[in-house]
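sharing a model that was predicted from the sequence below.
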Amino acid sequence: MLKVNYTLLIALTLACGAAVSNAAGSEANGTVAPIIGVLAQEIYEDSLIARHFNSTSYIAASYVKFVEGAGGRVVPIWIGQERSYYENLLRQINGVLLPGGGTWFNNSKGYGEAGEHIIHIAKEINTNASYFPVWGTCLGMELLVLVMNNNVETRFDCKSQGQTIPLDFKPTYNESRMFAGASAELITLMSKQNVTYNYHRNCYTQQSFENSSWRIMSINNDLQGVEFVSTIEHLQYPFYGVQFHPEKNLYEFVSKLIPHTAGAVHSAQYFADFFISEARRNKHTFDNAAEQSAAMIYNYKPEYTAKIGSGYIQQYLFDTDSEEEVEETPEEPEPVEPEPDPDNDHPYPNYPYYMHHGDYAAATQPLLTCILMSLAFVVCAGRFVNN
């Protein structure tokens, strides 16, 4: 009669459970695929988007793709919230991207006010020994510098709309964290080819950073020859800023001036990869899978706004008050789209992203496989002993 070592079987089963649990936990904590908060921005009542959509805030889809293209995931950050909302969210995500755009920093309950909360909270998180990166693109960089300068305004007017130029690196650029991993070939490419797309009316000069805690890695000149700072990083905190738009090289196609050469794409991808690699150092997690699932950008769909004349190919449009996506005002009834096939909707088969609404198949399959293998091992071991 076959003797089964039940003690060994139980031990192997528990080990299987622990292994599967650890695998799920590894994914959830953001180390593998960090979760980045992207700040929304207000929509003005007389704007193009307001005339076509019932929306109060937006996120350009290119910023979401910028994060996802480097292996990250996105949570939208609402404007117009109390500080407690931002405190709670930032302690569950792995970094923040402050996007570019066109708005005033002094709007009540707008981008500037929300960004100020976020930057102060990010400073506190880093001060308390938790690595938390913040990336600012164009307007986001300008907000980072303003808030870190105690809201003392040092920007000046410049003319760099639709300007495609290389980077003029400072001699000490290689002392920075941002460019420490860049090859000599990439630096040569960035400094020789027109790989950065600029579209801004405000700039910082090098004088803006005198006696500050920022490192300047590159400078440029606008269309009138006025010098401005184009890449910076903070010396104490993992805060980074670029005055140009790397996401446009990769994902925006509304202007022939945006560079899409191999060099421009390669350069832009470097910045995305760097930021996400910084976010992988953060260990924040959501309290549970349901909260994480409810917060993700996947709950919303972008609108194709370039077709109505927008400067963005796609935008996520929200009703900030209700934190819901908005729909275009239809001129005629829209056809009903079929429900998606759940079997084809999972990004990683057998790899549990979030488990909700009874969708435990992906999480339980590795456990069942491990148990069956353990049982086979015990049976074989028993037969060996009997022989």
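It's in.

going forward, measure contacts and count neighbours with C-alpha atoms only.
Fine.

need the contact partners of the helix or strand residue 38 falls within.
Take DSSP states H and E as the rule and residue 38 turns out to sit in strand 35-39. With Cα atoms under 8 Å, 6 or more residues apart in numbering as the test, strand 35-39 has contacts from 59, 63-64, 67, 72-79, 90, 93-99, 111, 115, 279.

restricted to strands, list the residues you listed.
Cross-referencing those with the strands (criterion: DSSP state E) gives 59, 73, 74, 75, 76, 77, 95, 96, 97, 98 as the overlap.

wait, isn't the fifth one in contact with residue 296?
Yes - here residue 76 reaches residue 296: they are 7.0 Å apart, a contact under Cα atoms under 8 Å.

neighbour count winner among those two?
Comparing residue 76 with residue 296 by neighbour count (other Cα atoms under 10 Å), the higher total belongs to residue 76, at 23 against 16.

skipping its backbone neighbours, what lies nearest the more buried one in space?
If the residues on either side of it in the chain are set aside, residue 76 comes closest to residue 38, at 5.2 Å by Cα to Cα, 6 or more residues apart in numbering.

for burial, what's the neighbour tally of that neighbour?
Neighbourhood size, residue 38 [other Cα under 10 Å]: 24.

can you check residue 300 too?
Residue 300: 14 neighbours (other Cα under 10 Å).

isn't it up against residue 323?
No - the pair residue 300 and residue 323 fails to qualify as a contact (Cα under 8 Å) at a distance of 10.5 Å.

how far away is residue 68 from residue 206?
Taking Cα to Cα, to the nearest Å as the measure, residue 68 and residue 206 are separated by 33 Å.

between the two, which is the more surrounded one?
Just comparing residue 68 and residue 206: by other Cα under 10 Å the higher neighbour count belongs to residue 68, 19 against 13.

can you name every helix or strand that the longest strand seen in the chain contacts?
As assigned by DSSP E, the longest strand anywhere in the chain is strand 156-165. Strand 156-165 sits against strand 196-203, with contacts defined as 3 or more Cα pairs under 8 Å, 6 or more residues apart in numbering; DSSP states H and E.

now the strand it packs on: how far from the chain's centre is it?
With Cα atoms, centre = their mean, to the nearest Å as the basis, the distance from the averaged C-alpha position of strand 196-203 to the chain average is 21 Å.

now stretch 203-221
Distance of stretch 203-221 from the chain centroid (Cα atoms, centre = their mean) equals 25 Å.

ok, and here's another one to check against it:
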Amino acid sequence: MPSHFLSNSPSTPTTKTSDLQNDTAVSLTSTSSSSSSSSTAPDMWTYLWIPFLMSLSKELTLARAATATTSSPSILPPNQLADDDSPSVPRCSAQDIKLNYRPVIGILSHPGDGASGRLNNATNASYIAASYVKFVESAGARVIPLIYNEPREILFEKLNLVNGVLFTGGWAKTGLYFDTVKAIFKEILAKNDAGFHFPVYAICLGFEILTMIISEDNQILETFNGADQASTLQFMNNINIEGTVFRRFPPDLLKRLSTDCLVMQNHRYGISPQRFQENEHLSSFFEILTTSTDEDNQVYVSTVQACGYPVTAFQWHPEVLLYVLCISAIVICLQMHVLVGQIPQLKLLNALNKWSLMKNAFEWGLSMIPHSEDAIQVTQHIANFFVSEARKSLNRPSSQKVLANLIYNYSPTYCGKAGKGYDEVYIFAEQKAPKYTRCAVHGDCHGHVKL
């Protein structure tokens, strides 16, 4: 909240508004000795009250700082620490040559257009929700779309251009889509077995399909009432989070994950911990990290991580939460005293809240998506872990081939009005290599441009 300057101080004489207005009109260049003492005093206060208040504010600030020091130690920047051994001029360390600082993630498209045919009803159409793309980009990686129904040789050529793969949410559990996920996953495991670090994230439907593939049982899933709800994550007893997706979470945020509804659930299927542990293939491949509870108080597995591979699967949606609410907009408007004075405070805050909610997250189509700052931090940590794993990839493909296949070669489609959940999607309706701009291939501009 902005600090308010005191309009009067104990040592400032009380003066009517009209007198103050008259005081400011007094000429500052007048040096006439005939000026009366009654006009000299107001002139003096005109010059002195601002420095006085500034001095008073400084003293109050120092007093508060001294009080805070007694309760907690001060945090100082490095150049103010008393360490004679520290170098006077810091030097930036060289980048680790073993890491890939230009990682690319492949995201597999899903059948349909993301809006039940309202945007594109072509039988060969597939889509990627833009929230998955932004999820990856927010952590410092780029995206190549892996179009599920394109020729298998093209799909595998693209797989050789990426440093990790993300399987998205959706509904398709059979047919060509299932077969494509299975073929890609088998290839990824082979790459890891050959010593090439290659991470996988599987979200919602991706979690379900991997469960079916690894368990070798297409009927292993159970029904749960987890549609459009926020929930907690309950960590398994004695779990060691070191090396897992939760490794860099602050302790207080880890605690709030189990007490506050910070994650988004939107599924009808899942697997209970009991059935999970009973399947030898699943229990030997994955370790359960967290469970959650649906609206009927049924417990299901919500996060798993492979024991010997960089594979993590989520039965919740980390990609839909990103970006902190625009609190700065509220602060700025509250500083506008005239506006606050004219509009009732409750109505003002409600209007600002609605405005900020419209501006900041990746998906707003479902009512129960959490958008608190804690929820945003959860998603950012999840994205960061995935991309940090992708940086370990030794794959260094041709930059020209990467540029020619990036998601930037496609234009997203807004579907908020036509769809039921996604706000924006990339739609792929042609089984051929994408057209790309001269900018993307020849590198004579930054980023990408729309055709």
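Ah, there it is. Every value quoted in this text rests on a predicted model; they were computed, and no experiment measured them.

read off where the strand holding residue 38 of structure 1 ends up in structure 2.
Aligned by TM-score structural alignment, strand 35-39 of structure 1 corresponds to residues 104-108 of structure 2.

post-alignment, the matching stretch versus structure 1, mean distance?
The superposed stretch 104-108 of structure 2 is, by mean Cα distance after the TM-score superposition for structure 1, a mean 0.2 Å from where its aligned residues fall in structure 1.

where do the helices of the stretch 201-350 of structure 2 begin and end?
Counting by DSSP state H, counting those that start in this stretch, the stretch 201-350 of structure 2 has helices at residues 205-215, 251-259, 273-278, 280-285, 327-335, 337-342, 345-357.

dump these into TSV; add distance to residue 61 of structure 2 as well.
Written out in TSV, the entries for these read as follows (distance: least, Cα to Cα, whole Å):
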stretch	distance to residue 61 of structure 2
helix 205-215	53
helix 251-259	29
helix 273-278	55
helix 280-285	58
helix 327-335	20
helix 337-342	24
helix 345-357	29
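
give me whichever of the ones you listed is most buried.
Mean neighbour count (mean count of other Cα atoms under 10 Å) peaks for helix 205-215 among the helices of the stretch 201-350 of structure 2, with a mean of 22.

neighbouring contacts of that helix?
In this structure, residues lying in contact with helix 205-215 of structure 2 by Cα under 8 Å, 6+ apart are 167-173, 178, 181-182, 202, 218-221, 269-270, 279-282, 285, 313-315.

ok, the residue most central in space within structure 2 - contacts?
With distances taken as Cα atoms, centre = their mean, structure 2 has residue 322 as the residue nearest its mean C-alpha position (3.1 Å). Residues in contact with residue 322 of structure 2, defined by Cα under 8 Å, 6+ apart, are 135, 360, 361, 362, 371, 375, 376, 377, 379, 380.

and of those, the nearest to residue 290 of structure 2?
Sorting the contacts of residue 322 of structure 2 by distance to residue 290 of structure 2 puts residue 379 at the head of the list, at 15.5 Å, by Cα to Cα.

if you drop the residues flanking it in sequence, what lies closest to whatever residue of structure 1 lines up with that closest one?
Matched to structure 1 by TM-score structural alignment, residue 379 of structure 2 sits across from residue 268. Leaving aside its sequence neighbours, residue 268 of structure 1 sits nearest to residue 246 (Cα to Cα, 6+ apart; 4.6 Å).

is residue 171 of structure 2 within a helix or a strand, and which one?
Counting by DSSP H and E, there is no helix or strand that carries residue 171 of structure 2.

which residue packs closest to the aligned partner of it in structure 1, ignoring adjacent ones?
With TM-score structural alignment as the matching criterion, the partner of residue 171 of structure 2 in structure 1 is residue 102. The spatial neighbour of residue 102 of structure 1 that comes closest, neighbours along the chain excluded (Cα to Cα, 6+ apart), is residue 139 at 7.4 Å.

over to residue 324 of structure 1?
For residue 324 of structure 1, the spatially nearest residue (Cα to Cα, 6+ apart) is residue 318, at 5.5 Å.

which part of structure 1 lines up with the longest helix seen in structure 2?
Across structure 2, the longest stretch assigned as helix under DSSP state H is helix 37-71. Mapped onto structure 1 using TM-score structural alignment, helix 37-71 of structure 2 spans no residues at all.

pull the number of nearby residues for the match of residue 171 of structure 2.
The criterion is other Cα under 10 Å. On that basis, residue 102 of structure 1 has 14 neighbouring residues.

which other residues reach stretch 306-316 of structure 1?
If you take Cα under 8 Å, 6+ apart as the criterion, stretch 306-316 of structure 1 is touched by 48-49, 58-62, 252-254, 300-305, 325.

apply 7 Å and report the result again.
Applying Cα atoms under 7 Å, 6 or more residues apart in numbering, the contact partners of stretch 306-316 of structure 1 are 58, 59, 60, 61, 252, 253, 254, 301, 302, 303, 304, 305.

circling back to that earlier point, buried residues in the longest helix of structure 2?
Residues of helix 37-71 of structure 2 classed as buried: 42, 43, 49, 53 (neighbour count, 16 or more other Cα atoms under 10 Å).

any idea how far the second one is from residue 67 of structure 2?
Translated: residue 43 of structure 2. From residue 43 of structure 2 over to residue 67 of structure 2 (counting by Cα to Cα), the distance is 37 Å.

what does the last one give?
Residue 53 of structure 2 sits 21 Å away from residue 67 of structure 2, taking Cα to Cα as the criterion.
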